[in-house]
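S.K.: Output the structure for:
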Amino acid sequence: MKLVSWNVNGLRACVKKGFLEYFYDIDADIFCIQETKLKEGQIDVDLPGYLQYWNYAEKKGYSGTAVFTKYKPLTVSYGFSPEESEREGRIITLEYENFYLVNVYTPNSQRDLARLKFRLEWEDKLKKYLLALNEKKPVVYCGDLNVAHQEIDLKNAKSNIGNSGFTNEEREKMTSLLASGFIDTFRYLHPDAVDRYTWWSYMNKVRDRNIGWRIDYFIVSESIKEKIVNADIHSHVLGSDHCPILLEIDL
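M.R.: The predicted structure is shown next:
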């Protein structure tokens, strides 16, 4: 099974920059996107052979997630639970016979860390959610998780310590999640790979010089780590400040 995740930073803009060409070329079984920046009805993407599931933010032009899949899920849910409103459109969960797919756009703690407290509360809630799913069947968790976990995951680690996406608190939440029974698929297959990033600032020539961060992930239950076939980063693909990531897994 081939899965792709991509923060498109506005789907309408990304479509104008080659999204559909990449989509059809990669021919994923399941394609997850984040930061759609859409309200319902603002775009009509014709994707023959795929079912489409969207989670829109209440705020216009903000956040949002979607999943395009060749396989009809058993159930689809939005947010952490039906009882709890998730106003920013950040989570979609598809249940299949053998696994759960959880597509997430993690809140950014913001440059001045104004949203760090909210972010850490989110991480605790998400971990509890993933662990509950994992008790039922394995989980494939993906998306823009807005954290570079280790120093190897960003170009200028020393100068970014304490900055949004590289605070000790955010990194510790990722460490805690992985220690609870999950695998970072890219690091599992490529433990020593350097200069492999998924996001670059729009500042002048930053992407050309590969001054980036790896903040987009496929994370899976440890129980299915032996089924991982390939995990890759398609940094050559433009159209967003993020690039797509790939997971091939025998599910």
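S.K.: When you work out contacts or count neighbours from here on, use the C-alpha atoms and nothing else.
M.R.: Fine.
S.K.: Show me the strands in the stretch 1-150 of the chain, by range?
M.R.: 2-7, 30-34, 51-55, 65-69, 75-78, 91-95, 100-105, 139-144 (DSSP state E, counting those that start in this stretch).
S.K.: do you know which of the ones you listed lies nearest D208?
M.R.: strand 2-7 (19.0 Å; C-alpha to C-alpha).
S.K.: And for that closest one, what's in contact with it?
M.R.: Strand 2-7 is contacted by residues 28-36, 142-144, 216, 218, 240, 242-249 when judged by C-alpha atoms under 8 Å, 6 or more residues apart in numbering.
S.K.: make it 6 Å
M.R.: The list of residues contacting strand 2-7 from outside it, by C-alpha atoms under 6 Å, 6 or more residues apart in numbering, reads 28-35, 143, 242, 244-248.
S.K.: cool, stretch 133-142 as well?
M.R.: Contacts of stretch 133-142 with the rest of the structure, by C-alpha under 6 Å, 6+ apart, involve 99-103, 217-221.
S.K.: Would you quantify the distance from D25 to S235?
M.R.: Taking C-alpha to C-alpha, to the nearest Å as the measure, D25 falls 15 Å from S235.
S.K.: Next: L177.
M.R.: When distances are taken as C-alpha to C-alpha, L177 and S235 turn out to be 26 Å apart.
S.K.: From the neighbour counts alone, determine which of the two ranks first.
M.R.: A direct count of neighbours by other C-alpha atoms under 10 Å for L177 and S235 places L177 higher, at 19 against 16.
S.K.: structure for this one too, so we can compare:
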Amino acid sequence: MNLVSWNVNGLRACVNKGFLEYFNHINADIFCLQEIKLQEGQIHLELGEEYKLFWNYAQKKGYSGTAIFTRINPLSVRYGLEEETEPEGRIITLEFEAFYLVTVYTPNAKRDLSRLPYRLEWEDRFRNYLLELDARKPVIICGDLNVAHQEIDIKNAKSNRGNSGFTDEEREKMTLLLETGFTDSFRFLYPERTDAYSWWSNMPKVRERNVGWRIDYFLVSSRLRPFIADARIDSDIYGSDHCPVVLEMADFSESLLSQENTIS
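M.R.: Below is the predicted model:
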């Protein structure tokens, strides 16, 4: 199973910069987007009849929003946190037979950290939501989590300490999420790899010099670790200030089913 996640920073702009070429090349089973920045009816994509499209638009025009394009039919779809309206369009959850898939665009604390208290409270609600899902079946979470978790996830850790996306508080929330039963798929395979980033600022020559942050992730329920076949960052793909991240999973449905039967 091949999954892709990409913060496109405006889908209409990204389509004009090669989105469809990458989409057709990668041939994903599930393709997740964040920060689509559009409203219903503002774009029409020819992706093929095999894909079902799910959109969660923000109420504010030109802001936030998420989408999932999947060729695997879900059992159910949920927008926002469970039993809660979510006006910024930040979360979509698809339920499949063997797992849940959650794509998320985590709120930014803002440069002046004015939204940090909201961000931290949101993190607690989101973690509790994931744990509720994980109690039913394994979860795959992907998206722009707006945090560089470790110092090796950011080029200039010392000078960015305390900045939005690299505050101690945000990093601690990420640590807590992982400690409650989730695994960062990329770090699981590449625990010491440096210079692997998924976002670069728009300042001149920053991306060319690879002065970046790794803030886009695929997290999985830790019991899915044995089925992680590959996790990579397609940093050579442009079209946004983020690049796509990819997760390849071996088939785990039969293994999980046999485990459930053994337990029962």
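S.K.: And the TM-score between them?
M.R.: Superposed pair, TM-score by TM-score structural alignment, normalised by the length of structure 1: 0.99. Supporting alignment: 250 aligned residues with a C-alpha RMSD of 0.5 Å.
S.K.: I'd like the contacts of stretch 133-142 of structure 1 as a markdown table, with distance to K127 of structure 1 appended.
M.R.: Compiled in a markdown table, the contacts of stretch 133-142 of structure 1 are given as follows (distance: C-alpha to C-alpha, whole Å):
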| residue | distance to K127 of structure 1 |
| --- | --- |
| F99 | 17 |
| Y100 | 14 |
| L101 | 14 |
| V102 | 12 |
| N103 | 14 |
| Y217 | 15 |
| F218 | 15 |
| I219 | 12 |
| V220 | 13 |
| S221 | 12 |
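S.K.: of the residues you listed, closest to D195 of structure 1?
M.R.: Taking C-alpha to C-alpha as the measure, D195 of structure 1 sits nearest to Y217 out of the contacts of stretch 133-142 of structure 1, at 15.3 Å.
S.K.: quick one: the closest one and S5 of structure 1, what's the gap?
M.R.: Plainly put, Y217 of structure 1 is 8 Å away from S5 of structure 1 if you go by C-alpha to C-alpha.
S.K.: any common contacting residues for these two?
M.R.: When contacts are counted by C-alpha under 6 Å, 6+ apart, Y217 of structure 1 and S5 are jointly contacted by G143.
S.K.: Who has more neighbours out of the two?
M.R.: Set Y217 of structure 1 next to S5 and count neighbours by other C-alpha under 10 Å: Y217 wins out with 29 against 26.
S.K.: That one belongs to a strand, doesn't it?
M.R.: Yes - when the secondary structure is assigned by DSSP: H, G, I helix; E, B strand; the rest coil, Y217 of structure 1 falls within a strand.
S.K.: Quick check: the aligned residue in structure 2 for it vs F69 of structure 2, distance?
M.R.: Structural alignment (TM-score structural alignment) places Y217 of structure 1 against Y217 in structure 2. Relative to F69 of structure 2, Y217 of structure 2 is positioned 18 Å away (C-alpha to C-alpha).
S.K.: swap in R207 of structure 2?
M.R.: When C-alpha to C-alpha is applied, the distance between R207 of structure 2 and F69 of structure 2 equals 28 Å.
S.K.: With F54 of structure 2 instead?
M.R.: Relative to F69 of structure 2, F54 of structure 2 is positioned 6 Å away (C-alpha to C-alpha).
S.K.: Equivalent analysis for P204 of structure 2, please.
M.R.: When C-alpha to C-alpha is the yardstick, P204 of structure 2 and F69 of structure 2 sit 33 Å from each other.
S.K.: So these two - more neighbours on which side?
M.R.: Counted by other C-alpha under 10 Å, P204 of structure 2 and F69 do not tie: F69 has more neighbours, with 19 against 8.
S.K.: Verify the stated contact: the more buried one with W55.
M.R.: No - judged on C-alpha atoms under 6 Å, F69 of structure 2 makes no contact with W55 at a distance of 8.8 Å.
S.K.: Many thanks, we can stop here.
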